[in-house]
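>>> after the sequence you'll find the predicted model.
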Amino acid sequence: MCGITGFWNPARTNERELRFTLDQMLDVLDHRGPDERGSKFFLDQGLALGHTRLSIIGLDHGHQPIETRDGDYAVTVNGELYGYKRERTRLACQSLPSDGKSDSAITLPLYLRHGLSFVERLRGEFAIVLYDHREKRLILIRDRFGIKPLYYAVKDDGIVWGSEVKSILKHPSVVPRLCPKAAIHQMMQVMVPGTTAFEGVQAVQPGHMLIVQRVGDRLVTESKRWWDLEFPTSHESGADPQEYVQGVQDRLIDAVATRLEADVPVGCYLSGGIDSCSILGLATTLQQSPVKAFTIAFDSDEYDESNIAKLMADRTGAEQELLRLTEKELYGPAFERATWHAERTFYNTLAVAKWHMSRRVRACNYKAVITGEGSDELFGGYPFFKRDWLGREKGEGGIFAGAILAEEDQLHPAWQDLCGFTPSWIQPWMLTLRAARALLSDELIDLLETYDPIAEVAAAIDPDQVRGRHRLDISQYTWSKTMLEGQILTWGGDRMDMANSMEARPAFLDHHLAEYAVTIPPDIRIRDGIEKWVLREAMVNVLPRELYERKKFAFMAPPAHTDPVKRNAVQEMINHWLTPTRMNELGILNHERVEQFVSQAWRETDGTIARRNDILMNHALQLHMLQGQYVEGMPLPTVD
């Protein structure tokens, strides 16, 4: 697990200049790889590859960039490639030995053997940048779900890339500037796939590769999809549920066993949900020694599930590390630091909690944990999936309302045309956009006259992958192509984990399990109204009875409106960041409108509206933090 960055500027071939630029870009990725730093230059091309290493596999022999002996091919890899020993042995039998014992060392010989299709042989979570000097071709590759990040900026004089946007912004050709359209999307929470908060900086999309070819003095880019989460156009009727229960069980055991392999200890994140408890239960059986489990506890019974997590820890004999968080940890300096790492806004301070947790993991001398992300996406675990298929339930909402469920049905023509309905997962964010509109500056209100952010998100979805599919499949697919990558795996995953040099391994997103999960009929994924039924049955002997019978719980941090102390902590940040001068300079929000909104928000008694108000305040604060941190160059605060 590492950080990768670099650039290709054909007209710039001065070695001193190239080294100076790359060093600056690597400096801001030190948190991703504090164990070692490496670089490779093709001076005649103006091309530089950089790498910061977090050593987890091949501790003493994993230096990067990796290159062939003739120097014509070089690669940098961020992530984990599972099954590499078997692949390395297979390559050796084909007279294509890999130079090195690390998992990353298989990439170049696989490329030399299979060309661009080599990526289809990789299992794991990864971002790869490979340069073929003979073909004058650069390839940027991202894993199937986008677990590992990879960004790029195409400029007139070349291309710049990095594991995080902050490294790209250190290149002299890239001017840090927040994008007004992206700001609107952040206020409503949903980004357009492939975009970032910054003008001119894009993300390589999950399951895609960006191919950069030199043609004369120009660089020509082409994006190519190599994998997708593809649901069938029809499902087997009257299928035997037990067949699928066994199929899920077998593949999940294999996915967890695969992710326990490392040259350092591997722990588990443990909430009170089915997903992480299943992971811990399987890991405990697979390992000879007790597993270390890391749990977050909040100071609100409505949002805390650490009591369920303790049941699971006790059942498995795991050594549980419990981290209790209050407003002191969730706001102030930690909130600002989490924003810098996220590089975009987040609606809930769960991101800050995850930052604290990864710091605790590292303090316990662990570099890797297995996590439960992806289970809800594969097995229909979120309440909006159930709503899209089965309709509204009586009394539905609770603490979900205003955050992940809309209290009123919303329709949008672009989504109606794409899906035949407007997915429930985007409906609360449509209401958030409506509320945010009243806070925007006049310039952005004018922009909304010609720019429809809801339609732009819909336009980024491949219509061939949703038309003719079951409603549940459509809902799961569209969420996975937007919010899984843009939210759960970024500010809720990689960015907060790697902020403290800690690797997360989401076992449910193993592609062998995922490709099987999409074939499971909807009435087995959700059965008799029970979400993730097939997973529950697969794990019935692993989970405590209390958890097996429990409905989906919202894993979120308590919003500010739930506690006067938290409200005061947010107000302190508002007083510092949302001043007339700062807001006028950024030009995204109108100060008078925001000031009036905040005043009214603290008096709101409707829980649904109060949750939405909290979301808007978080986004407003973070837009101005991003402006200060990345555009104005303000130093980061120290966190005790």
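All right, it came through fine. Source: prediction; values computed, not measured.
>>> please count neighbours and contacts with C-alpha atoms only from this point.
OK.
>>> quick one: end-to-end length of stretch 460-473, please.
17 Å (CA to CA, to the nearest Å).
>>> and it, what's buried?
Judged by neighbour count (16 or more other CA atoms under 10 Å), stretch 460-473 contains these buried residues: 461, 465, 466, 468, 469, 470, 471, 472, 473.
>>> ok, now stretch 343-356?
Taking 16+ other CA under 10 Å as the criterion, stretch 343-356 shows 343-356 as buried.
>>> in helices, which of those residues fall?
Cross-referencing these against helices under DSSP state H gives 350, 351, 352, 353, 354, 355, 356.
>>> leaving out the residues flanking it, which one is nearest to residue 569?
When the adjacent residues along the chain are set aside, residue 569 lies closest to residue 331, with 6.4 Å between them (CA to CA, 6 or more residues apart in numbering).
>>> wait, that neighbour touches residue 572, no?
No: counting by CA atoms under 8 Å, residue 331 does not reach residue 572; the two are 9.4 Å apart.
>>> identify the residues contacting residue 79.
Taking CA atoms under 8 Å, 6 or more residues apart in numbering as the contact definition, residue 79 lies against 1, 2, 124, 125, 126, 127, 148.
>>> helix or strand for it, which one?
Residue 79 is located in strand 73-82, with elements delineated by DSSP states H and E.
>>> name the next helix or strand following that strand along the chain.
Past strand 73-82, heading to the C-terminal end, the next element that is a helix or strand (DSSP H and E) is helix 84-93.
>>> so how far is residue 75 from residue 611?
Distance check for residue 611 against residue 75: by CA to CA, it reads 46 Å.
>>> check residue 301 too.
With the distance defined as CA to CA, residue 301 ends up 49 Å from residue 75.
>>> over to residue 630?
As for residue 630, its distance to residue 75 is 29 Å (criterion: CA to CA).
>>> comparing these two, which residue is more hemmed in?
The neighbour count for residue 630 versus residue 75, taken as other CA atoms under 10 Å, is higher for residue 75 (26 against 22).
>>> so the nearest residue to the more buried one once chain neighbours are set aside: helix, strand or coil?
Counting by CA to CA, 6+ apart, residue 75 lies nearest to residue 130, which is 4.3 Å off, once chain neighbours are set aside. Going by DSSP: H, G, I helix; E, B strand; the rest coil, the secondary structure assigned to residue 130 is strand.
>>> and the comparison structure, right after this:
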Amino acid sequence: MCGITGWISYDRDLRNEVPALDAMTETMACRGPDDRGTWVEGPAALGHRRLAIIDLAGGRQPMTADTPDGTVALVYSGEAYNFTELRCELTGLGHRFSTDSDTEVVLRAYLAWGERLAERLNGMFAFAVWDGRHDKLVMVRDRMGIKPFYYAPTSDGVLFGSEPKAILANQLMRARVGLDGLRELFAMVKTPGHAVWDGMCEVEPGTVVTVDRQGLHRRVYWQLETRPQPDDRDASIATVRSLLEDIVRRQLVADVPRCTLLSGGLDSSAMTALAARQLAEQGEKVRSFAVDFAGQTDHFVADDLRSTPDTPFVHDVARSSGTEHQDIVLDARALADLDVRAKVIRARDLPMGFGDMDASLYLLFQAIRGHSTVALSGESADEVFGGYVQFFDEEARRADTFPWLVSFRQHFGDDSEILRPRLTEALNLGAYVADSYRRAVSGIRRLEGESDFEYRMRRICYLHLTRFVRILLDRKDRMSMAVGLEVRVPYCDHRLVDYVYNSPWSVKSFDGREKSLLREATADLIPKSVYDRLKSPYPSTQDPGYAVALQEQARDLLTRPSHPVFDLVDRERVHQVAHRDTPQITQPSRRGLERTLDLALWLDLYKPEISLN
């Protein structure tokens, strides 16, 4: 796992721009604390920061291959879980390897198959190949968008990087956000290809972007497609179990210490149990980690989202699977710490407003990194198998909008509660979201004979797998890579995603519960307590001390009335919440403070030019 960056400029010799490349590369230091490398030749400059996972000594980058017609150079981030099979195939074609790394397999695969290697890879990846034989750059991103990848076209080429900060470090790029970027920031719809920053784009999941002297070209090599799925319940359960066994076995491969993220929910418990059984065959134990908040289990108060605390279920799984388990317990002071908030914003490059849920994830990963370099996560199982409350809420099912927005507004309100009325009017988020929704559902094919209800549920599944999951995958990647931890997501294996997506909802939820297929496929592995447990989202602190800290920070911000955040946020509304009795702070009010504080710190750190025209 690594950070990549680069600059292609057909009108200049980039050997004269090494300091600029170095500056771009160093922004990725957190993603790759183990090594750095750069490579420059004519119009191409590539930078790499490495987190060593496989072949610790031999996987240095940029990695090059000399051919009679020119040099081919690669910068690669991610993991190809089928690299062993590909290596055997390439060896049979006459390729010779000097390392044991998956990076060299990807490089040789490009030499053998060109950009069509993308279809052959199973994994999470974002990589760029400079093909000196044809003076072109080839950028490839994995099917689900697990690894981030950004680029910015220039007048004579392109800038690219794992994160926006790498591109923003180049003198050609202005740190500017316009109305459309703000709409994307506040709408929570994750438009494919949108990067918020003006002039910047994402390489979309499942896409190859090629840059040559004629310009920029895109090719989609994978997308979620509707096809008939004839398997009955029993066959579907068996197939899911078989796929999970293979996926987890592949994703446990590493030359560094591994662990699992364990929340006590079905997703992470099933994954941890599978990993524990497989490693036991090799005489090893799984290490597992969970986040908890000081006093939360003893003083837990059930609400509409979370009916039970995580920790008792976490400990049930740890005992059942025999893991070496550790709880990472955080207090309100750590969650509200301004330095932690700054690290979260630098990691994400944007003020996402997830508050204590981002802070706790960052602190969890930071603690884990002291013990392990690779962690397996249950992320995306809710999107794949249908686990969220909105899959079962009739209002969300019927709404002609993104279903998570219905649930989110019910529990957290929306940003119009804190934004200045003039900005709210200019953003017109209702129209933006409606237009985004129409585009999102326009490509969904309906099966012949599919009932109205099944088609409605197909649309909801599709939206979660092509929009919502990318919000959470980006969050997971940024928080983990900010501390040099590689987090793998077994439930994002495209074979599993494709299979379950095309299972009818009547099979996905055959007993009327969430994630029925996953529950039955792993029923023999998990404790009964977890089998029976209702879905509970990622935890959030209930400590009133956290809200008190937010209010104190907001009151401090209010002493600076000229701060640019008040060009975006209604100062009077912030004042009202900041001076309210703490027990009266609702979830929407608390989130409003978190969003305001994030925006203010982002403006301080990045000093973006905000255009409201």
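Everything's here; your move. The structure displayed is predicted, hence computed values, not measured ones.
>>> TM-score them against each other, please.
Here the superposed chains carry a TM-score of 0.90, computed using TM-score structural alignment, normalised by the length of structure 2; 586 aligned residues with a CA RMSD of 2.5 Å.
>>> for the host helix or strand of residue 434 of structure 1, buried residues please.
Residue 434 of structure 1 is part of helix 427-437, with elements assigned from DSSP H and E. Residues of helix 427-437 of structure 1 classed as buried under the neighbour-count rule (16+ other CA under 10 Å) are 427, 428, 429, 430, 431, 432, 433, 435, 436, 437.
>>> same question, stretch 415-423 of structure 1
Buried-residue list, stretch 415-423 of structure 1, by 16+ other CA under 10 Å: 415, 418, 419, 421, 422, 423.
>>> so can I have a markdown table of those showing secondary structure and distance to residue 605 of structure 1?
Listed next are the buried residues of stretch 415-423 of structure 1 as a markdown table, based on DSSP: H, G, I helix; E, B strand; the rest coil; distance: CA to CA, whole Å:
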| residue | secondary structure | distance to residue 605 of structure 1 |
| --- | --- | --- |
| 415 | helix | 32 |
| 418 | helix | 37 |
| 419 | helix | 36 |
| 421 | coil | 32 |
| 422 | coil | 29 |
| 423 | coil | 28 |
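>>> elements contacting the one helix or strand residue 254 of structure 1 maps to?
The secondary structure element spanning residue 254 of structure 1 is helix 241-259 (assigned by DSSP H and E). Counting by 3 or more CA pairs under 8 Å, 6 or more residues apart in numbering; DSSP states H and E, the packing neighbours recorded for helix 241-259 of structure 1 are helix 274-286, helix 511-517, helix 533-538.
>>> not counting its neighbours along the chain, what's nearest the most centrally placed residue in structure 1?
Taking CA atoms, centre = their mean as the criterion, residue 489 is the residue nearest the geometric centre of structure 1, at 1.6 Å. Computed as CA to CA, 6+ apart, the closest residue to residue 489 of structure 1 that is not its neighbour in sequence is residue 147, at 5.7 Å.
>>> what's the burial count for the one you found?
For residue 147 of structure 1, using other CA under 10 Å, the count is 26.
>>> same question, residue 362 of structure 1
Residue crowding around residue 362 of structure 1 was assessed by other CA under 10 Å; the count is 16.
>>> aligned to it, what sits in structure 2?
Residue 362 of structure 1 maps onto residue 369 in structure 2 when the alignment is built from TM-score structural alignment.
>>> so that match touches residue 486, yeah?
No: at 9.2 Å, residue 369 of structure 2 and residue 486 do not qualify as touching, with contact defined as CA under 8 Å.
>>> surely residue 56 of structure 1 is within a helix?
No: secondary structure assignment (three-state DSSP) places residue 56 of structure 1 in coil, not in a helix.
>>> show me what it aligns to in structure 2.
Residue 56 of structure 1 maps onto residue 53 in structure 2, by TM-score structural alignment.
>>> secondary structure class for the residue of structure 1 most remote from its centre?
In structure 1, the residue that sits farthest from the middle, by CA atoms, centre = their mean, is residue 95; the gap is 37.9 Å. Secondary structure state of residue 95 of structure 1, per three-state DSSP, is coil.
>>> spit out the contact partners of residue 494 of structure 2.
Going by CA under 8 Å, 6+ apart, residue 494 of structure 2 touches 122, 143, 144.
>>> oh, I was asking about residue 56 of structure 1
Contacts of residue 56 of structure 1 by CA under 8 Å, 6+ apart are 1, 262, 263, 264, 367, 368.
>>> nearest spatial neighbour of the fifth one, skipping sequence neighbours?
What it means is residue 367 of structure 1. Of all residues beyond its chain neighbours, the one nearest residue 367 of structure 1 is residue 502 (4.7 Å), with distances taken as CA to CA, 6+ apart.
>>> and the third one, by the same measure?
Nearest residue to residue 263 of structure 1, sequence neighbours excluded (CA to CA, 6+ apart): residue 57, at 5.2 Å.
>>> quick one: what's aligned to residue 530 of structure 2 in structure 1?
Under the alignment defined by TM-score structural alignment, residue 530 of structure 2 is paired with residue 547 of structure 1.
>>> try residue 570 of structure 2
Residue mapping for residue 570 of structure 2 onto structure 1 gives residue 590, with TM-score structural alignment as the criterion.
>>> chain neighbours aside, what residue packs nearest to that match?
Here the nearest residue to residue 590 of structure 1 in space, its sequence neighbours aside, is residue 441; by CA to CA, 6+ apart that works out to 4.6 Å.
>>> count of residues packed around the one you found?
With neighbours defined by other CA under 10 Å, the count for residue 441 of structure 1 comes to 21.
>>> kind regards, and thank you for your time.
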